[in-house]
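Asks: Okay, predicted coordinates and the sequence, questions at the end:
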Amino acid sequence: MAGLKSTTPTPKSLTVHGASRVLEVGYSDGAQFRLPFELLRVYSPSAEVQGHGPGQEVLQYGKRHVEIVAVEPVGNYAIKPVFSDGHESGLFTWAYLYELGSQQDELWAQYLQRLEAAGVDRDTPMPPKSSGHGCSSH
């Protein structure tokens, strides 16, 4: 996911639909994905969400109504969305957005299973970040 692989289709369009809370991405191969902001937020590639290695992922919840307030381009390979909950450290490469779009149904099902296993739901507020150490500044 470090960048655009030679086999990854290139993005042709990117539209933020604020009212429906969906990021629409169109690719050169004709693929068109409508990615809910909530899905993008809970699968952010940031260390704050993914951790620094396998098994260190932090389940995100209470993000049903999260919005994207800005999208910043990162070179020619990624975007950095700024979310209404203050999260802005995830760099979404074109390849990662394509992966999220093509696997959206499976990822959503996995997310709902993880919420259920943790005894929380999409509306349960997350506790505030601790001001101590760790990835809270990522």
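Replies: Done, it's in. Numbers count the residues shown, from 1 in each chain.

Asks: For the rest of this, base every contact and every neighbour count on C-alpha atoms.
Replies: Will do.

Asks: Run the chain-centre distance for the top helix by length along the chain.
Replies: The single longest helix within the chain, with elements called by DSSP state H, is helix 104-118. Averaged C-alpha coordinates place helix 104-118 at 14 Å from its chain's average position (Cα atoms, centre = their mean, to the nearest Å).

Asks: what about versus this one:
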Amino acid sequence: MNIQSFLINTNTKSLTIDFNNGQSACLPFEYLRVFTPSANKPTKQQSLVTHKKDVVLTAIENLGKHGYRFIFDDQHNAIYSTKYIALLVTEQNNRWQHYLTNLKASGHSREAMINITQL
């Protein structure tokens, strides 16, 4: 499954992905940030990414055969392969429920740690 286009929607805080087979998916920015590839390396001890409810995906850079660099407003960026993006789409419900369960058990929150007001 190849990606045809992305649409970043800052109003809904979601990314719409159109695939070349006619399918599309909509993934929340928080979900993409929480399941960033760098946080899910099998060789590292998996850490729980918290406090990302208000994160915004600011840009996507095409990296050719390597995939796409997603750049978030919390100064994080990571390379998402097409295969990994497709996996995030197909496993969204299970991954998100598992994340919420782990988050609750850890005593952490999805909410930002500080309030930021733009003047």
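Replies: All right, it came through fine. What you see is a predicted model, and the numbers here were worked out from it, not measured in a lab.

Asks: For the two chains, what TM-score is obtained?
Replies: The TM-score (TM-score structural alignment, normalised by the length of the second structure) is 0.87; 114 aligned residues with a Cα RMSD of 1.8 Å.

Asks: Could you tell me where the longest helix of the first structure falls in the second structure?
Replies: Taking TM-score structural alignment as the measure, the second structure aligns residues 92-106 with helix 104-118 of the first structure.

Asks: And that stretch, what's buried?
Replies: 92, 99, 103 (16 or more other Cα atoms under 10 Å).

Asks: On the three-state scheme, the residue nearest the centre of the second structure is what?
Replies: The structure's the second structure has its C-alpha centroid closest to residue 32; by Cα atoms, centre = their mean the separation is 0.6 Å. Following DSSP: H, G, I helix; E, B strand; the rest coil, residue 32 of the second structure is assigned to helix.

Asks: And the alignment partner in the first structure of it, how close does it get to residue 46 of the first structure?
Replies: Counting by TM-score structural alignment, residue 32 of the second structure corresponds to residue 40 in the first structure. For residue 40 of the first structure, the distance to residue 46 of the first structure equals 11 Å [Cα to Cα, to the nearest Å].

Asks: so how far does the longest helix of the first structure sit from its counterpart in the second structure?
Replies: By mean Cα distance after the TM-score superposition for the first structure, the fitted helix 104-118 of the first structure averages 0.6 Å away from its aligned residues in the second structure.
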